[in-house]
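A.B. asks: give me the fold of what follows.
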Amino acid sequence: MIHRILIVCVGNICRSPMAEVVLRKHLGGGDEVVVESAGLAALVGNPIDPIAERVLADHGLTAQGHAARQVTEAMISQADLVLAMQRRHVGAIHAIAPQARGKTFLVGKWEGDDEVPDPYGKTVPVFEDAYRRIDRMLYAWRMHL
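C.D. replies: Prediction:
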């Protein structure tokens, strides 16, 4: 059984915090699974991007209180499942923690290994597209957890 899921992007202020909140929603908010996020080049301590928070709020969700964290080998090792937004993130995760090869996948694994492009610095519609992709992809994951 999967008990700890780590979601990784670059800065840990847009995609991964949105995905963390969305996956918790899809899992029903129970205590049996811990969902966390971190970044490969995290803007440590920063809150979620204001546009990402606005998009979450438009869908009745929030990541208020989020503080960006730098991914570590220990975080990866402790996770039962590691989800990355893009292929290059999977490679970077494997470089940090080679033992994570069998448990690291794209968030879009069940959607043809699709990726979620980085919306950072872009417009609301780009963030909304990222949210829709994340929501759809994580709903598909829910069926496999």
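
A.B. asks: please make it C-alpha for all contacts and neighbour counts, starting now.
C.D. replies: OK.

A.B. asks: quick one, longest helix in the protein?
C.D. replies: For the chain, the helix with the greatest residue count under DSSP state H is helix 124-142.

A.B. asks: that helix packs against which elements?
C.D. replies: helix 15-27, helix 50-58 (3 or more C-alpha pairs under 8 Å, 6 or more residues apart in numbering; DSSP states H and E).

A.B. asks: mean neighbour count and distance to residue 73 added to these, as CSV?
C.D. replies: Shown next, in CSV, are the helices and strands packed on helix 124-142 (neighbours: other C-alpha atoms under 10 Å; distance: least, C-alpha to C-alpha, whole Å):
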stretch, mean neighbour count, distance to residue 73
helix 15-27, 23, 17
helix 50-58, 18, 27
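
A.B. asks: for comparison, sequence B:
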Amino acid sequence: MNFLSGEYECKIDPKGRLVLPAKIKANLPEASGNHVVLTRGFEPCLVLYPKADWKVIYDKVAGLNEFNEEYRQFQRNFFRGNTEVELDGAGRFIVPRTMARFAELDKEAIVVGLGNRVEIWNPDKYDEFLIKDQQSFSQLAQKFLGDKPGEEPLI
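C.D. replies: Here you go, the predicted structure:
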């Protein structure tokens, strides 16, 4: 299992390259090598998956019935612009211009490890999507991780 975690401030160089933080790069599975898949997020960010994790998601979405209009629409939007990128020796990769425009990335980015994936955000947009109220955050933790009858608490 991957353990991609942490929050990092990163620069995007004039050639459109982003350096993946060393701690993130070190936790990519060896089977992926230097190949990862970059896709648009559901929010205005980019999502980077190790190739093996992407394959699981790809198989689920590609396996939807193409004769169902709603499935086709989802597939079309989900797969649009996905690209396999290769990390160079320094852990850099080029962010395609169309994807940079989608996520409003320019010179700076926030890179966030989320277990099996990494999100890449415009710093201002990222802040908009964070929970500011600690009580709301606590309530979500209770909802998703709290005690359920007959189960041990997760935390």
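
A.B. asks: would you pull the TM-score for this pair?
C.D. replies: Remark: TM-score between the superposed chains equals 0.28 [TM-score structural alignment, normalised by the length of the first structure]; 73 aligned residues with a C-alpha RMSD of 5.1 Å.

A.B. asks: that older thread, mind listing what's buried along the longest helix of the first structure?
C.D. replies: 126-128, 130-131, 133-141 (16 or more other C-alpha atoms under 10 Å).

A.B. asks: between those residues, which is nearest residue 22 of the first structure?
C.D. replies: Of all the buried residues of helix 124-142 of the first structure, residue 22 of the first structure sits closest to residue 135, with 6.2 Å by C-alpha to C-alpha.

A.B. asks: ok, residue 23 of the first structure - contacts?
C.D. replies: Residue 23 of the first structure makes contact with 35, 135, 138, 139, 142, according to C-alpha atoms under 8 Å, 6 or more residues apart in numbering.

A.B. asks: which of these lies closest to residue 50 of the first structure?
C.D. replies: Residue 50 of the first structure has its nearest neighbour among these in residue 135, at 18.6 Å by C-alpha to C-alpha.

A.B. asks: show me what contacts that closest one?
C.D. replies: Contacts of residue 135 of the first structure (C-alpha under 8 Å, 6+ apart): 19, 22, 23.

A.B. asks: ok, residue 86 of the second structure to residue 38 of the second structure distance?
C.D. replies: Distance from residue 86 of the second structure to residue 38 of the second structure, counting by C-alpha to C-alpha, to the nearest Å: 10 Å.

A.B. asks: revised request: answer the last question for residue 141 of the second structure.
C.D. replies: When residue 141 of the second structure is compared with residue 38 of the second structure (using C-alpha to C-alpha), they lie 29 Å apart.
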